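**Student:** Return a 3D structure for these sequence lines:
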Amino acid sequence: MIGADVSRHHQNFLQVVHSYYQLTKPRIIPLLLITTAGSMWIAAEGRVDPKLLVVTLVGGTFAAAAAQTVNCIYDRDIDYAMERTRHRPIPSGRVQSHHALIFAIALAAISFSLLAVFANLLAALLAMSGIVFYVAIYTHFLKRHTPQNIVIGGAAGAIPALVGWAAVTGSLSWTAWTIFAIVFLWTPPHFWALALMIREDYAKVGVPMLPVVAGDETTAQQIWFYTLILIPATFLLIYPLQSCGLLYGAIALILGSIFVRKAWLLWQNPTCKIQARSLFLYSILYMMLLCAGMVVDSLPFTHQVANALASSLNTIISTILISR
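**Tutor:** Coordinates of the predicted model:
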C-alpha cells in the first residue's frame, strides 16, 4: 500500500482533525473565496446581504475542500513520489483513501445543501460543476496527459466567481462571465510560474507541465502572452460593461503594470527561479488586491465620493469657462 512504510498514528483527536484539514489544501481556498466575494459585491452594487455572503463563502469553502480532497485521493501516487508532498495525509498513511472519499462526499453534500437552501439552486449547481470539472476534467483527463492542463483546467478555479454572482442575482450576466474570464486568463501565468520553480518534481513523476515538455523559455514566453491578454481583459468591467468605476480602473492599471513588468523580467531570464517565485507570489497578491478593488469600487460611499468629485470638477471647469 502506498505510504505504508511511513504510516503514522494519530495520538489525539486534534491530530485527526488536522490531518483531514490538510486534505482540503486550505492555503488554496482563500484565493477562490476572494473572487467569489468580488463578484458578489459587484452584483449587489455594494450592498451585499451579510447572511448571504457568509453562506455563499462557507458553501464555496466546502465545495473547494471537497474538490481538493478528491484530488489528494487521485494524486496519492505522485504525492508519495515527490518529497514536497510525501508527508500529506494520504501518502503518509495518516488518512485512508476510502475515509477521505467519505469526507469529500460529506463536504460536497453540505456545500450543495447550504447554497441550495440559503442562496439558490443555480449557485449550488455551479459549485457542484466546479467540483466535477476539477476532478473529472482537470485531475483525471488533463493533468497527466497534456501540457495545456492548466489552461483548460483554469475554468475550475474561475467558477467561484460565477457562484458568487449567481448567489446574489439568481442568474449569470456578461459581467459575471468577464470576471470568470479574468480568473481564467490569470491562472496560466500564476501556475506556470510555480511550475517553473518545481519543474524537476513534475518531471520526476511524469506530469507533463509546460516547463517539463516545452522548456523554461517557452513557458516564460507563454506567461508573457497570457499576461498581455489578462491586463486588457480587466478593463472590460469598466468599458463596455460599466460594472466598475475609475477607482477600480486605477487599481487595475497599477497592479497590471507591475504584473507586466514581472512577466517581462521572467521572459528575459526564464531559468531564474527567483524571478519565477517573484511572479508567482505577486500573482496571488494581484488577484487578491484586484478583487478588493472590485469590492471597494462597488461601495455606495465610493460612488458618493466619485460623484462629489465629479460635481466639483464640473463646477471648476464651468467657472473657468465663464470667466473667459
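**Student:** alpha carbons only for contacts and neighbour counts from here, please
**Tutor:** Noted.
**Student:** Could you measure from the closest residue to Trp264 other than its chain neighbours over to Val70?
**Tutor:** Among residues not flanking Trp264 along the chain, Trp224 sits closest, at 6.3 Å (Cα to Cα, 6 or more residues apart in numbering). Per Cα to Cα, to the nearest Å, Trp224 is found 32 Å from Val70.
**Student:** Ile231 - nearest residue in space that isn't next to it in sequence?
**Tutor:** Using Cα to Cα, 6+ apart, the nearest residue to Ile231 is Gly256, at 5.6 Å.
**Student:** For the one you found, pull up the helix or strand it's in.
**Tutor:** In the assignment (DSSP states H and E), Gly256 maps to helix 246-268.
**Student:** can you check Gly154 too?
**Tutor:** helix 149-169.
**Student:** any idea how far the residue nearest to Ile231 lies from Gly293?
**Tutor:** 13 Å.
**Student:** measure Ile105 to His99 for me?
**Tutor:** For Ile105, the distance to His99 - Cα to Cα - is 10 Å.
**Student:** Proceed likewise with the subsequent sequence, for comparison:
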Amino acid sequence: MSDSNTTDFTNPSTFILLGIPGLEVAHVWISIFFCTMYVIAILGNFTILFIVKTEPSLHGPMYYFLCMLAVSDLVLSTSILPKMLSIFWFNSREIDFSACFTQMYFIHFILGMESGILVAMALDRYVAICHPLRYCTILTNPVVAKIVLAVVLRGSTVVLPLPILASQWPYCTTNIIPQPYCMHMTVVKLACADTRISSYYGLFAQFCVNGLDMFFITLSYIQILMAIFRLPTKDAQVKTFGTCISHLFVILAFYIPGLFFSLMYRVSQNVPGHFHVLIGNVYVLIPPVLNPIIYGVRTKQIQDRLLRLFIHKGA
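**Tutor:** Okay, here's the model as predicted:
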C-alpha cells in the first residue's frame, strides 16, 4: 500500500487546493467577503491610476511610486483571487504543477516589489522633508526610473530560486495544499525530502527584502522625525508630519500581518490550520484593498480630482 501511494504522488501533475480547511461550510459566505475585497481592490487601484494619469499636478515622484504600488496590488490580487473564488464557487480545486509554482513566483515577487516601493516612498518623504529645496534636483525622472527598475529587478531575481528549488523536490506523500493558493512555505512542507535549503534561502530572501527594507524605512523616518522636531512651530511640525501619515498606514498594513504570518508559520505549532490560512489571506489581500483607500482619504489632490470628476459627470 505504501509503495502504491508513493508511485501515485511522485512528481504529481497537479496539486489540490483545499481553500480554508475546517471552514468548508462557510466557503460561500467567505467568498462573498473575498469577492467584495477583489472588486474594491480593482476599482480602487484603477481609480488611483486614472487620477494620476489625468491630473498633471500629480505627475511627480511620490505619485509615480503610488502608481507602481497600485499596479503591483492589481497583479497580486489577480494572481490569487480568481482561482480562490473558483474554489469557493465551483469546487475547482486542481491547479497544474507548473501553474502552482508560477503563482508562487508572482506572489512572492510582487510582495517583494511592494516592500521596495515602500522604501522608495520613504526616500521620497525623506528628500521632501529633509532637503525640500533640492527635491526637484534629487528626484528627477531619470532617478525615479532607475529606482523603479532597481525595485523590479530585485523583486524578480531574489525570489526566483524559491519556486525553482521547490519544483525540484519530490512530492511523494500528498499533493494536497491546505490553502487556497500556492505559497512557498506551504508547498515545501509537502515535499518528502530534506528541504532545509529551501527554508534557509526563504529566510535569506526575507532578510534581503523585508529585513533590509524595514531597516532603511526606519532609518529614513528617524531622519524625518529629527527634521520635523527642528521646525520652529507646532503647526509646522503637525502639518509636515501629516504628509507622512498615508505612507505610515500603508507600511503598517503591509509589514505587521507579514511578520505575524511568517513567525506563526515558523514558530507556532498549536495554532489551528484555518487560522494560519486566514492570516495568510489577510497578509496578501488586505494591502491591495487598503492602499487606494488610505491614499484616497488622506491625499487632498486625489480627493479634489475625484470630486471634480464626479461633479463633471453629474453636470
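**Student:** now what about the TM-score between them?
**Tutor:** The TM-score (TM-score structural alignment, normalised by the length of structure 2) is 0.34; 193 aligned residues with a Cα RMSD of 6.9 Å.
**Student:** Please list the residues outside the helix holding Gly256 of structure 1 that contact it.
**Tutor:** 217, 220-221, 223-224, 227-228, 231, 234-235, 238, 272, 275-276, 278-279, 282-283, 286, 290, 293-294, 296-297 (Cα atoms under 8 Å, 6 or more residues apart in numbering).
**Student:** Any quick ChimeraX command for the buried ones out of those residues?
**Tutor:** Selecting the buried subset of those in ChimeraX, with 16 or more other Cα atoms under 10 Å as the burial test, is done by:
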select :217,220,221,223,224,227,228,231,234,235,238,275,276,279,282,283,286,290,293,294,296,297
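**Student:** And the helices in structure 2, which stretches?
**Tutor:** Here structure 2 has its helices, by DSSP state H, at 2-9, 27-54, 61-90, 97-130, 135-138, 141-158, 161-168, 184-188, 196-206, 212-229, 234-242, 245-267, 273-298, 300-314.
**Student:** Out of the contacts of helix 246-268 of structure 1, name the ones that lie in helices.
**Tutor:** Using DSSP H, these in helices are 217, 220-221, 223-224, 227-228, 231, 234, 275-276, 278-279, 282-283, 286, 290, 293-294, 296-297.
**Student:** returning to that earlier point: ok, the residue nearest to Trp264 of structure 1 - contacts?
**Tutor:** Counting by Cα under 8 Å, 6+ apart, Trp224 of structure 1 has contacts Pro189, Val260, Ala263, Trp264, Trp267.
**Student:** Closest one to Ile320 of structure 1 out of those residues, please.
**Tutor:** Taking Cα to Cα as the measure, Ile320 of structure 1 lies nearest Val260 of those, at 39.5 Å.
**Student:** That closest one: neighbouring residues, count only.
**Tutor:** Per other Cα atoms under 10 Å, the neighbour tally for Val260 of structure 1 reads 20.
**Student:** Same check on Cys130 of structure 2?
**Tutor:** Cys130 of structure 2: 18 neighbours (other Cα under 10 Å).
**Student:** which residue is nearest the middle of structure 2?
**Tutor:** Leu111 (3.8 Å; Cα atoms, centre = their mean).
**Student:** what residues are up against that residue?
**Tutor:** Here Leu111 of structure 2 is in contact with Leu76, Val284 (criterion: Cα under 8 Å, 6+ apart).
**Student:** what does Ala43 of structure 1 give?
**Tutor:** Trp165, Val168, Thr169.
**Student:** That one and Gln268 of structure 1, how far apart?
**Tutor:** In terms of Cα to Cα, Ala43 of structure 1 sits 40 Å off from Gln268 of structure 1.
**Student:** again with Arg261 of structure 1
**Tutor:** From Arg261 of structure 1 over to Gln268 of structure 1 (counting by Cα to Cα), the distance is 11 Å.
**Student:** Tyr265 of structure 2 and Leu81 of structure 2, how far apart?
**Tutor:** 22 Å.
**Student:** between those two, who's got more neighbours?
**Tutor:** Leu81 (20 against 14).
**Student:** leaving aside the residues next to it on the chain, what's closest to the more buried one?
**Tutor:** Tyr38 (6.9 Å).
**Student:** Next: Ser111 of structure 1.
**Tutor:** Nearest one to Ser111 of structure 1, counting by Cα to Cα, 6+ apart, is Gly59 at 4.4 Å.
**Student:** Repeat that for Tyr105 of structure 2.
**Tutor:** Per Cα to Cα, 6+ apart, closest to Tyr105 of structure 2 is Pro163, 6.0 Å.
**Student:** Alright, calling it a day.
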